[in-house]
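K.L.:
Here you go, sequence then predicted model.
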Amino acid sequence: MSASITVVLVDDDALVRTGLRLILGGAPDIDVVGEAGDGRAGVDLVTELAPDVVLMDIRMPRLDGLAATAELLAREAPPKVIVLTTFDTDDMVVEALRIGANGFLLKSTHPERLVESVRAVAAGEPRLSPSVTQQLIAQVAGAPRPDQGGTEQRREHALARLDSLTDREREVALAIGQGWSNAQIAARLYMGVPTVKAHVSRVLDKLGAGNRTQIALLVHDAGLTGETPTDPT
């Protein structure tokens, strides 16, 4: 049997931590190895336990989840970090993704989705919820969308970066912006999964992005989140 995915929970609400532990504890391949009630304690615990994945709340005492995430991801061998959030976290969600968080989940996420997301992130595929990601980015980012004015400079910069991609790479970037997994991209754009992974690697390299969440944010900045990827051939 393969080793379990080790997880640390960081949230100042003990009830939330208990619920997460119960949900994840039911998965045979996931092992919750520790939990902390604030960001500073969380960072210290991650240093001690070196888990594969950290579920990180945003609003916490001593050190908030945003600062804790930045501190963890700046390390030489960082864990995967999934930000836990609610709709009232505003632009902190987007900032967490810009820092390089491997994804985020609403605290109301269905248990099966939570378990599947932890597995995906541990496997190196940051998880963006197709039904929630764009809604959060567009509605709570604290700034108007490109088509609403006021972000033209950011839009032009994002479009210029996307222009460096080939047609196929651009379709893959748009698919990532929609929250599609590699398997979904392969099925909908008629490619093999290894080919998709190769395209994703090239897109990351060309855009100077650290992970898929940053690609999705670039697509958002370009005003292309409503554009559905299609097979260009």
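P.N.:
In hand now; what should we look at? Computed from a prediction, not measured in an experiment: that's the story for all the values here.
K.L.:
Please count neighbours and contacts with C-alpha atoms only from this point.
P.N.:
Noted.
K.L.:
And the helices in this protein, which stretches?
P.N.:
Here the chain has its helices, by DSSP state H, at 14-25, 39-49, 65-73, 91-99, 111-122, 133-140, 152-162, 167-177, 182-188, 193-207, 212-221.
K.L.:
Tell me how far the first one lies from the chain's centre.
P.N.:
Distance, stretch centre to chain centre, for helix 14-25: 20 Å (Cα atoms, centre = their mean, to the nearest Å).
K.L.:
who's in contact with the residue minimising distance to the centre of the chain?
P.N.:
Residue closest to the mean C-alpha point of the chain, counted by Cα atoms, centre = their mean, is G103 at 1.6 Å. Counting by Cα atoms under 8 Å, 6 or more residues apart in numbering, G103 touches V81, I82, V83, L97, V121, P126, R127, L128, T213.
K.L.:
Neighbours of R170, how many?
P.N.:
20 (other Cα atoms under 10 Å).
K.L.:
Touching, V196 and A187? I think so.
P.N.:
No: the criterion here is Cα atoms under 8 Å, and V196 misses it with A187 at 10.0 Å.
K.L.:
and those two? which has more neighbours close in?
P.N.:
Applying other Cα under 10 Å to V196 and A187 shows that V196 carries more neighbours, namely 22 against 12.
K.L.:
Against L159, how distant is the more buried one?
P.N.:
Separation of V196 from L159 (Cα to Cα, to the nearest Å): 22 Å.
K.L.:
How about E152?
P.N.:
From E152 over to L159 (counting by Cα to Cα), the distance is 10 Å.
K.L.:
Against that first model, consider the following:
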Amino acid sequence: MSESPVRVAVLAVVRLYRDSLCSFLAETDGVELVAAMTATDDAIDAVGLAQPDVILLDVPSEVRVQSIRRVLDAIAAVRIVAVGVPEREEAVLDLARAGATGYVSDQASQRDLVLAVRAAAKDELYCSPRIAAALLRRACDLPNGARRERAPALTDSLTAREDEVLELIRSGLSNQQIARRLQIALPTVKNHVHSILHKLHARNRTEALVRAVDRGPMPESLAPRWD
């Protein structure tokens, strides 16, 4: 049985770019374009009625974080992928803190766009190896004293297994990779991830990743293995 297509809405300021993006998505297998409008409050409410799985958001950088929060205030369960984001670690972290599930860089290809949408629909982050390495390096280099004040109270509520899963999310592993690493069933991993998101008050894996980055160095036993 084939998977249901990912329902995608486009919120973009520039009409010419929005039309071009919609034309591409309409011809993409596995994607169903359900709405396309400019990024205004009225449009956000209208897009919500279309019940998309993922919203592609293309707005000027100076209002990007504010726009993400406005969308999530109106449509809490949707995944947001920001479009045209510079490939910088801080820019990606700012998006995650605002609640975005993913991003498409300003140098990305159409293939990258599709992969980012499909990853977001699964609550996973598609990013370049350079950004993945930067996020991992930041996670490993942060001293214990640099973590957020609220992080210990949140992460202390996790079970030992959930703590392991969170650390593996931080190392960049997908649910399937975590299942293989811990030798547990994939549905069990998904249940752990759901519980982690609930306990950390995170909307998605990307936001949970930021919380994990802020908690300090990763245990050596759970660091990524390259063999």
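P.N.:
Perfect, thanks for sending it. Note that the coordinates shown come from a computational prediction; the quantities given were computed from them, not determined experimentally.
K.L.:
Most tightly packed of the helices of the first structure?
P.N.:
Counting by mean count of other Cα atoms under 10 Å, helix 212-221 has the highest mean neighbour count of the helices of the first structure, with a mean of 26.
K.L.:
Provide the aligned range in the second structure for it.
P.N.:
The aligned range for helix 212-221 of the first structure in the second structure is 205-214, by TM-score structural alignment.
K.L.:
what's that stretch in contact with?
P.N.:
93, 96-97, 99-102, 123-125, 135-136, 138-139, 142, 146-148, 151, 166-167, 169-170, 193, 196-197, 200, 202.
K.L.:
one more time with 7 Å
P.N.:
Stretch 205-214 of the second structure is touched from outside by 93, 96-97, 99, 101, 123-125, 139, 147-148, 151, 166, 169-170, 197, 200, 202, with contacts defined as Cα atoms under 7 Å, 6 or more residues apart in numbering.
K.L.:
Return the distance of that stretch from the chain's centre.
P.N.:
10 Å.
K.L.:
What of stretch 176-184 of the first structure?
P.N.:
The answer for stretch 176-184 of the first structure is 12 Å, by Cα atoms, centre = their mean.
K.L.:
Over to stretch 3-14 of the first structure?
P.N.:
The answer for stretch 3-14 of the first structure is 17 Å, by Cα atoms, centre = their mean.
K.L.:
what's the answer for stretch 81-93 of the second structure, then?
P.N.:
11 Å.
K.L.:
contacting residues around the closest residue to T133 of the first structure other than its chain neighbours?
P.N.:
Once flanking residues are discounted, T133 of the first structure sits nearest to G179: 7.2 Å by Cα to Cα, 6 or more residues apart in numbering. By Cα under 7 Å, 6+ apart, the contact list for G179 of the first structure reads L128, S129, P130.
K.L.:
Most neighbours out of these, which is it?
P.N.:
Top of the contacts of G179 of the first structure by neighbour count (other Cα under 10 Å): L128, with 25 neighbours.
K.L.:
ok, now which ones touch that one?
P.N.:
L128 of the first structure touches G103, F104, G179, counting by Cα under 7 Å, 6+ apart.
K.L.:
Apart from its neighbours in sequence, what residue is nearest A134 of the second structure?
P.N.:
E89 (6.4 Å).
K.L.:
was I right about the one you found contacting A132?
P.N.:
No: if you go by Cα atoms under 7 Å, E89 of the second structure and A132 don't touch, sitting 8.8 Å apart.
K.L.:
Can you work out which residues contact both of these two?
P.N.:
Counting by Cα under 7 Å, 6+ apart, nothing touches both E89 of the second structure and A132.
K.L.:
What is the burial count for M218 of the second structure?
P.N.:
20.
K.L.:
follow-up on the earlier one: just curious, which of the contacts of L128 of the first structure is nearest to R75 of the first structure?
P.N.:
Nearest to R75 of the first structure among the contacts of L128 of the first structure: G103, at 17.8 Å, using Cα to Cα.
K.L.:
how close does the closest one sit to T213 of the first structure?
P.N.:
7 Å.
K.L.:
can you check D57 of the first structure too?
P.N.:
Distance check for D57 of the first structure against T213 of the first structure: by Cα to Cα, it reads 17 Å.
K.L.:
Same check on G192 of the first structure?
P.N.:
22 Å.
K.L.:
Kindly report the same for L207 of the first structure.
P.N.:
From L207 of the first structure to T213 of the first structure the distance is 12 Å (Cα to Cα).
K.L.:
about what we covered before: for the contacts of G179 of the first structure, which pairs are in contact in the second structure too?
P.N.:
Mapping those onto the second structure (both residues aligned by TM-score structural alignment, their matches' Cα atoms under 7 Å) leaves no pair still in contact.
K.L.:
Would you convert those residues into a markdown table that also reports distance to L9 of the first structure?
P.N.:
What follows is the contacts of G179 of the first structure, written out as a markdown table (distance: Cα to Cα, whole Å):
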| residue | distance to L9 of the first structure |
| --- | --- |
| L128 | 19 |
| S129 | 20 |
| P130 | 24 |
